[in-house]
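Engineer: The following comprises the amino acid sequence and a computationally predicted model.
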Amino acid sequence: MGTSAGPAADARHQGPVRSGAPDGAGPVRGRHLVTRPEHAAPDPSAGPSPAGEIGRRPLDPDGELRELAGDCVHCGFCLPACPTYQLWGEEMDSPRGRIHLIIQLLDGAEGGEAAATHFDRCLGCMACVTACPSGVRYDRLIEAARTWTEERPAGPAGVAPLPPRSLRDRVIRRAIFETFPYPRRLRALTGPLRAAQRAGLDRLAGRSELAARLAPELVAALQVAPGRPATGRRNQAGRPDASARPGQRGRAGQAGLPERIPARGQRRAVVGMLTGCVQRVFFPHVNAATARVLAAEGCDVIVPRSQGCCGALSLHGGRRAEAARFARRAIAVFEAAGVDAVIVNSAGCGSAMKEYGELLADDPPWSARATALAGQVRDFSQFLAELGPAAPRSPLPITVAYHDACHLGHAQRITSQPRQLLAAIPGLTLAEIADGSICCGSAGIYNLVQPDAAAELGARKAAAVYGTGADLLVTANPGCSMQIATALDTRGTPLPAAHIAEVLDASIRALSPTTLTAR
């Protein structure tokens, strides 16, 4: 770049890329977003508080958040990539607008309910991180903002920057976070959920304006929960075995999987396998297919019996301390397993586990261990692409539409590997989904706590999937699979869905495409 060139657009501490007034968030009329209380009002001559103190509680004691927010040059590249900005066209529902709010809170302002709502509306899909030319770590910023609501400080020194949630919201979120990360508790709910579905209550509730107004989270749960039996056992044709009870466990391992599955042929690696929470309860057949494919590719697969939640839902939901507790347990379990890599077949879980080093950076007894474990974590597709194929693939004449899960494509930047694995299957045709980088609306617990926005995003994704003319939807995240399948059913164009591990498993075992589509 010559001396006559302007400042680099992605350089830290430099101004907006456009000349003139900063292209920041404009005023929002009729919305009370933030106030600057008297006890926190800064001295204009002193500039903004570097620690972002409110009362006596520093929000950003080491200045990290302010530095991250300062990387934003207001270019607006994030706007067309952001699903909520696409829905509403509201500046404060864009990453740029939310960063503007975060900066105000760091400067000592107190956010109102409207500000908290704008943070809650964010899916955390990280499409903006992919689109940003300045490399802004919006993921770190939005996770911090969510902790200001979820982990409210105690004592007189703890004046929070955002108002407390309503009692109703606190009860709903507590129920979610005390259920989903615990497979036994989640499994206990599958019976009532399926009984309600068989009785048609999900469709009835979906048509009821009263139910949608009084209990939208319950309506969403009834509609999104998969209706087929949750069993890891399958018959010779590859279909779920109806004789097995939902959630039935074997004597060892997770959901019927033995603790050690030996490699077929020459052993090439010893890997640990995360079975997950939602995956284990609702999609154990995906875990079974994952283990079979890894074994066929020459891996000894270790499935630790004592593993639990990885902490992904908690971390992405602003419950950082809770996520850290889950992370420590996962680290200890997989350290004891003595494996070369930890394989994860759920995009959100893999993304969270790769962040363990950052999550526990300020915990000296665990920081080095967390970084080491995070370095061993591999997404299923990522690992297979690195390992290279060993098992022969049989023809699988089928057209599939592959959906990029946000926490795989954006958070982990894994997009080419799944496509390479699918394209290598003889007879398989891969169809691309229009606007494939846009979130489907699942986003962890988003489709439960923001059901209207999630439903609209799901409808858009379903229309795009249907437009491919594919026989099968393929993805790498259980939440996406449930969300898109529900949206396809709602529009009257149902389409079977499968995990990429199931597709590879069918090809390696020379099964018919009907084992994937006849569901």
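Structural biologist: Now that the structure is in, tell me what you want to look at.

Engineer: only C-alpha atoms for contact and neighbour calcs from this point on.
Structural biologist: Fine.

Engineer: Ser306 is in contact with Val333, correct?
Structural biologist: Yes. Val333 is within contact range of Ser306, at 6.9 Å (criterion: CA atoms under 8 Å).

Engineer: Which parts of the stretch 251-400 of the chain are helices?
Structural biologist: 278-282, 284-296, 312-316, 320-337, 347-353, 356-359, 364-376, 380-387 (DSSP state H, counting those that start in this stretch).

Engineer: Make JSON lines from the ones you listed and add distance to Val449 to it.
Structural biologist: Compiled in JSON lines, the helices of the stretch 251-400 of the chain are given as follows (distance: least, CA to CA, whole Å):
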{"stretch": "helix 278-282", "distance to Val449": "17"}
{"stretch": "helix 284-296", "distance to Val449": "25"}
{"stretch": "helix 312-316", "distance to Val449": "13"}
{"stretch": "helix 320-337", "distance to Val449": "19"}
{"stretch": "helix 347-353", "distance to Val449": "17"}
{"stretch": "helix 356-359", "distance to Val449": "25"}
{"stretch": "helix 364-376", "distance to Val449": "29"}
{"stretch": "helix 380-387", "distance to Val449": "29"}
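
Engineer: Structure two is appended below for comparative analysis:
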Amino acid sequence: MLHSIPTDKLGPLGEPMAKAVSACVHCGFCLSACPTYRELGQEMDTPRGRIVLMKEVLEGKMSFEAAQPHVDRCLGCLACEPACPSGVPYRDLISPFRALAAGKMKRGWLERLRRFLAAQTVPFPGRFRLAAWLGKHVPAPSMMKPMLELIPDELPPKQTWEECYPASGEKRARVALLLGCAQQVLDPDINTATIEVLTRNGVEVVIPRSQGCCGGLAWHTGDLEAARSFARQNLGAFPEDVDAILTNAAGCGSAMHEYHLVLRGTPDETRAEAFRHRVMDVSV
């Protein structure tokens, strides 16, 4: 798609955004793969439509506020990427655009409060567990109800994990596992089962104590500074002497694969590029 995006005025994320726009040929193969299009049936709520909207904003022909409702509805699931015959790297556009828009778009105070509460609880398991309990037992504002309805009535018991789990039998590999902030609270059995499957198959599992949230929530909502902070924390937490960095939560893996974008234009960009190539989903 032709464009006149002034990449030199958009900072380090300008170039990948412009390249993503250029790759789109407006064919529409992404429409059937997009869950918001299947639900809403509107062109502007498709990857193709959102690319046009973001292009117009980046060119200065449309306001951020005009595009915001449709961009906000994107789940960031990236189902459009494998459906695209042109190989549009949609991830190189949607999250960087949200990061750019965050400082230029006005939101109501209730929406800002909702985002603040989510950002200060979900990435931190202890806070999230407390907030989830409070949300189920204390009357909450109506703006929080859609999120609280996703939380089970009873949370599973808290679990903790050792720093290292030796392989059973002959050692075939050594990996580091990201525990996932929300997963530790909502379904910690997934981590325990992952460790058991790996060790039984001869894989030593390391659990870095200083690991944190993958940064996905911050990155996908446009909070670039918070996303960079989480990314840097994990760059320092995960050891170099492992064969892979594993995740068993798709959202976490997606976020860590984008650390090169999160830290683009910073002194940590090279480390982030190397880090993301070591990240693997445990089911792959």
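Structural biologist: Noted; the coordinates are in hand. These numbers come from a predicted model, not from an experiment.

Engineer: Val333 and Ser306 of the first structure: which is more packed in?
Structural biologist: Using other CA atoms under 10 Å, the more surrounded residue of Val333 of the first structure and Ser306 is Val333, with 17 against 11.

Engineer: which one is the more buried one nearest to, not counting chain neighbours?
Structural biologist: Once flanking residues are discounted, Val333 of the first structure sits nearest to Gln307: 6.1 Å by CA to CA, 6 or more residues apart in numbering.

Engineer: longest strand anywhere in the second structure?
Structural biologist: strand 173-178 (DSSP state E).

Engineer: Alignment lookup: the residue nearest to Val333 of the first structure to the second structure.
Structural biologist: Matched by TM-score structural alignment, Gln307 of the first structure corresponds to Gln211 in the second structure.

Engineer: Is its match in contact with Asn234, as I believe?
Structural biologist: Yes. Using CA under 8 Å, Gln211 of the second structure is in contact with Asn234, at 5.4 Å.

Engineer: buried stuff in stretch 34-42 of the second structure?
Structural biologist: Under the neighbour-count criterion of 16 or more other CA atoms under 10 Å, stretch 34-42 of the second structure has Cys34, Pro35, Thr36, Tyr37 buried.

Engineer: So Thr429 of the first structure: helix, strand or coil?
Structural biologist: strand (DSSP: H, G, I helix; E, B strand; the rest coil).

Engineer: Look up the closest residue to the counterpart of Glu91 of the first structure in the second structure, ignoring the ones flanking it.
Structural biologist: Using TM-score structural alignment, the equivalent of Glu91 of the first structure in the second structure is Glu43. Excluding its sequence neighbours, the residue lying closest to Glu43 of the second structure (CA to CA, 6+ apart) is Gly49, at 5.4 Å.

Engineer: do you know how far that neighbour is from Leu31 of the second structure?
Structural biologist: To Leu31 of the second structure, Gly49 of the second structure is 9 Å away according to CA to CA, to the nearest Å.

Engineer: quick one, what contacts Ala332 of the first structure?
Structural biologist: Going by CA atoms under 8 Å, 6 or more residues apart in numbering, Ala332 of the first structure touches no other residue.

Engineer: Map it across to the second structure for me.
Structural biologist: Ala332 of the first structure maps onto Gly236 in the second structure, by TM-score structural alignment.

Engineer: on that earlier part again, give me the number of neighbouring residues for the match of Gln307 of the first structure.
Structural biologist: As a burial measure, Gln211 of the second structure scores 21 neighbours (other CA under 10 Å).

Engineer: try Pro364 of the first structure
Structural biologist: 9.

Engineer: where along the stretch 1-150 of the second structure do the helices fall?
Structural biologist: Taking DSSP H, counting those that start in this stretch, the helices of the stretch 1-150 of the second structure run over residues 14-23, 35-40, 47-58, 64-73, 80-83, 91-102, 109-119, 125-137, 145-148.

Engineer: so can I have TSV of those showing distance to Trp219 of the second structure?
Structural biologist: Converted to TSV, those look like this (distance: least, CA to CA, whole Å):
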stretch	distance to Trp219 of the second structure
helix 14-23	15
helix 35-40	20
helix 47-58	17
helix 64-73	13
helix 80-83	18
helix 91-102	6
helix 109-119	11
helix 125-137	18
helix 145-148	19
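
Engineer: against the first structure, where does stretch 190-202 of the second structure fall?
Structural biologist: By TM-score structural alignment, stretch 190-202 of the second structure lines up with residues 286-298 in the first structure.

Engineer: which residues sit against the matching stretch?
Structural biologist: 232, 257, 261-269, 273, 275, 279-280, 300-301, 345, 380, 389-391, 499, 501-502, 504-505, 508.

Engineer: Alright, that wraps it up for me.
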